[in-house]
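Asks: Sequence unavailable; structure follows:
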């Protein structure tokens, strides 16, 4: 599966799209700034549905959860899937090409539509009279090699015929994770701002735990009216993905900003210098209250996994009822 996101997608949103892909398959390769590859062989067996159905599920999730409409191409190889995603148009957003359909689907496409063919290569092929992928597939490989060069010519002919033995090699998750909260109107430091910061802490902690990662440091970015900003990074006493540890440091960062009458437009909270959670030494603690909070944290994660991220959240403020 080859996934294309809209151009100029913010980096933090792109990372969230990668998280949605990781929920479908463990083999995901990020192709920054706005594309990704997914190996579906194991995912099809695990989910018990068709490849097209997985593509549709992905689009529903990215639209409903992130407001991002992606284009999805699915095929028997990287070239076929990437070419298919480039041909997707409304409606649907998903194009699935079966192995037996590759030649028929590819033949009428212009050569520049074939994944891996650049503008200069397409221009050379046009000059020789090769305007479609079907003509490129039918051309003698030695002829195309003379036009484009040895290796490039062989690859062009193979890909025009749907031949691409490259596997999807997973790329490690980004070394940082960022979440953003934008205020509908300018806000001063107070209950609403602290509630927004607490919500970011909870979301970041859950994201790290789902990834199996822990942060060594936190960065808080404050955006002000007039395009001003403030940014500060501090390290955690030990790597952690627990809400309590992240919350303590996040509040310290906010206090360090020394806000008085600064009008905030957005907050950005980043987990920096991420490592695998398995590499974090868990210190034996006799603090029963902390242990109870960690147990409650696990329970809340299960609730969110089952009913959605908004099913349960932090109680930042209390109001008298009645």
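Replies: Received it, and whenever you're ready, just let me know what you need. What you see is a predicted model, and the numbers here were worked out from it, not measured in a lab.
Asks: From now on I want contacts and neighbour counts done on CA atoms only, so please keep to that.
Replies: Will do.
Asks: In the protein, what residue spans correspond to strands?
Replies: Counting by DSSP state E, the chain has strands at residues 2-4, 28-31, 35-38, 71-74, 94-96, 177-187, 213-224, 229-240, 264-272, 275-276.
Asks: which of those sits most buried?
Replies: strand 71-74 (a mean of 28; mean count of other CA atoms under 10 Å).
Asks: Put together JSON lines for the strands of the chain, with distance to residue 116 on each row.
Replies: Formatted as JSON lines, these follow (distance: least, CA to CA, whole Å):
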{"stretch": "strand 2-4", "distance to residue 116": "14"}
{"stretch": "strand 28-31", "distance to residue 116": "14"}
{"stretch": "strand 35-38", "distance to residue 116": "14"}
{"stretch": "strand 71-74", "distance to residue 116": "15"}
{"stretch": "strand 94-96", "distance to residue 116": "19"}
{"stretch": "strand 177-187", "distance to residue 116": "31"}
{"stretch": "strand 213-224", "distance to residue 116": "34"}
{"stretch": "strand 229-240", "distance to residue 116": "40"}
{"stretch": "strand 264-272", "distance to residue 116": "34"}
{"stretch": "strand 275-276", "distance to residue 116": "34"}
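Asks: putting a second one here so we can go through both:
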């Protein structure tokens, strides 16, 4: 264990919902729920105003609607969240090269490995605690100044206690656990606060009359091994005593990149499936390129109407991040799957990742073939008849869909976001992060003056404007 609380755990407060409130002035201070909005939808994040009504992350959206019917229910805008995440993670890397990013809004930082390391190594406990507190407070202030969003930070001598600290600091706070305080902080907590203690482990401990971390810490390791098994019991025994020697591990390497969608209405037509595969392949490639990666193996995931799930894969001659190649491979794989009865979920992924893309002859060949087919279209109709339909050819199966929360721009009224749509109409509130709450207007769903738009950057806000 470290002599100083030099590990930080940063967690952005209600991240997705806070980004939406920052981007949409009319939602500030109001309940906001972000996630899937259909019958199968799940809450991804909710604002603190929504939590007052009992709404929580991972709750079914249908349940959330019953608890908080007047909230704003929005689809996630991952492009906006990713941009802010990258800005925040860059700030963390200025403090240390050892940043372990757990998710888009959460990370560990090892201050001892950064510029402050030499000073901390020479500091007394009191001096080190004072410096770490100042670093953490400056970090939170810098994030709020740059994004207008708040973050909670825990500082401790281990990853376990730093995360416990950030949870106790929420929202918009800092909790610093000095060495020696671990058991006092952990003791009153539920056993579920310990890493690796899920519902099954909790039940096993509950049957033994162990409800709090303090009660678990009072048990011998042998007793916990008897209850939970050798590996799990030993780990829980250490964690309950606040003992955690795990290092901050930067650049956790993903083994694959994938995207998937669940559909409100099962896909019944092969052309619909092919169109969706094209769209998923394009999203997958955007993620690949954002990570600076390429991959050799293309995988599709298909969940049928009866919930049976199939995967099919094909390994290419070399790594690629070419959308045409990945989409064409996904289409070939789909030919191996029966679509009878309907498809409720589709996914496209790429594995065997590499940090580079070869001069991909496979991709070049596909592009040249497409060009040749375009040039020779007037000479023969046979190749067109045999080729799989393109996404453009499938468009008639899909009318324009406007998602709640989506960024749009209108030729006359300017920038805004979709409040809702249905029965051939779409309702838009015209406002931006810098404007006062805007006016609402309704248009025909196919209005040519209304088009999707990229998110605008956020601006910092004063205390009176904080969500």
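Replies: Right, received. Where do you want to start? Being a predicted model, the structure only gives us computed values, none of them experimental.
Asks: Could I get the TM-score for this pair?
Replies: Superposed pair, TM-score by TM-score structural alignment, normalised by the length of the first structure: 0.54. Supporting alignment: 245 aligned residues with a CA RMSD of 5.5 Å.
Asks: Tell me who's in contact with the residue nearest to residue 106 of the second structure when sequence neighbours are not counted.
Replies: Closest residue in space to residue 106 of the second structure, ignoring its immediate chain neighbours: residue 11 at 4.5 Å, by CA to CA, 6 or more residues apart in numbering. By CA atoms under 8 Å, 6 or more residues apart in numbering, residue 11 of the second structure lies in contact with 105, 106, 107, 151, 152, 153, 166.
Asks: now residue 409 of the second structure
Replies: Applying CA under 8 Å, 6+ apart, the residues near residue 409 of the second structure are 415, 416, 417, 450, 451, 452, 453.
Asks: Reformat the residues you listed as TSV; add distance to residue 88 of the second structure and secondary structure.
Replies: Below are the contacts of residue 409 of the second structure laid out as TSV (distance: CA to CA, whole Å; DSSP: H, G, I helix; E, B strand; the rest coil):
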residue	distance to residue 88 of the second structure	secondary structure
415	26	strand
416	26	strand
417	25	strand
450	33	strand
451	30	strand
452	27	strand
453	24	coil
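Asks: which of those count as buried?
Replies: Neighbour-count burial (16 or more other CA atoms under 10 Å) applied to the contacts of residue 409 of the second structure gives 415, 416, 417, 450.
Asks: and of those, the nearest to residue 239 of the second structure?
Replies: residue 417 (46.1 Å; CA to CA).
Asks: I'd like to know how far the spatially closest residue to the closest one that is not a sequence neighbour sits from residue 79 of the second structure.
Replies: In space, and not counting its chain neighbours, residue 417 of the second structure is closest to residue 407: 4.6 Å by CA to CA, 6+ apart. According to CA to CA, to the nearest Å, residue 407 of the second structure and residue 79 of the second structure sit 11 Å apart.
Asks: residue boundaries of the helices in the first structure?
Replies: 11-24, 41-47, 51-61, 78-87, 102-106, 119-127, 133-138, 141-148, 150-160, 191-211, 243-256, 288-307 (DSSP state H).
Asks: and the ones you listed, which is most packed in?
Replies: helix 78-87 (a mean of 24).
Asks: what's near enough to touch the residue most central in space within the second structure?
Replies: Residue closest to the mean C-alpha point of the second structure, counted by CA atoms, centre = their mean, is residue 104 at 5.4 Å. Each residue near residue 104 of the second structure by CA under 8 Å, 6+ apart is listed here: 81, 82, 85.
Asks: Apply 6 Å and report the result again.
Replies: Residue 104 of the second structure sits next to residue 85 when contact means CA atoms under 6 Å, 6 or more residues apart in numbering.
Asks: hang on, the earlier thing: quick one: closest of the helices of the first structure to residue 224 of the first structure.
Replies: Using CA to CA, the helices of the first structure put helix 191-211 closest to residue 224 of the first structure, at 12.7 Å.
Asks: Direction-wise, compare that closest one with strand 264-272 and give the angle.
Replies: 30 degrees (axes from the mean of the first three to the mean of the last three CA atoms, to 10 degrees).
Asks: how far apart are helix 191-211 of the first structure and its match in the second structure?
Replies: Compared with the second structure after the fit, helix 191-211 of the first structure shows a mean deviation of 1.5 Å (mean CA distance after the TM-score superposition for the first structure).
Asks: what sits up against that helix?
Replies: Here helix 191-211 of the first structure has contacts from 241, 242, 243, 247, 316, using CA under 6 Å, 6+ apart.
Asks: Mind telling me what the second one corresponds to in the second structure?
Replies: In the second structure, the residue paired with residue 242 of the first structure is residue 322, using TM-score structural alignment.
Asks: can you count the residues close to that match?
Replies: 23 (other CA atoms under 10 Å).
Asks: what's around residue 273 of the first structure, how many residues?
Replies: So residue 273 of the first structure, with other CA under 10 Å, has 17 neighbours.
Asks: check contacts around the alignment partner in the second structure of it.
Replies: Aligning on TM-score structural alignment places residue 273 of the first structure opposite residue 352 in the second structure. For residue 352 of the second structure, the contact set (CA under 6 Å, 6+ apart) comprises 295, 296, 297.
Asks: what's the answer for residue 257 of the second structure, then?
Replies: Here residue 257 of the second structure is in contact with 349, 350 (CA under 6 Å, 6+ apart).
Asks: mind redoing it with 10 Å?
Replies: Residues counted as contacts of residue 257 of the second structure (CA atoms under 10 Å, 6 or more residues apart in numbering) are 284-285, 287-288, 291, 293-295, 298-299, 348-353.
Asks: Return the residue of the first structure aligned against it.
Replies: Checking TM-score structural alignment: residue 257 of the second structure goes with residue 177.
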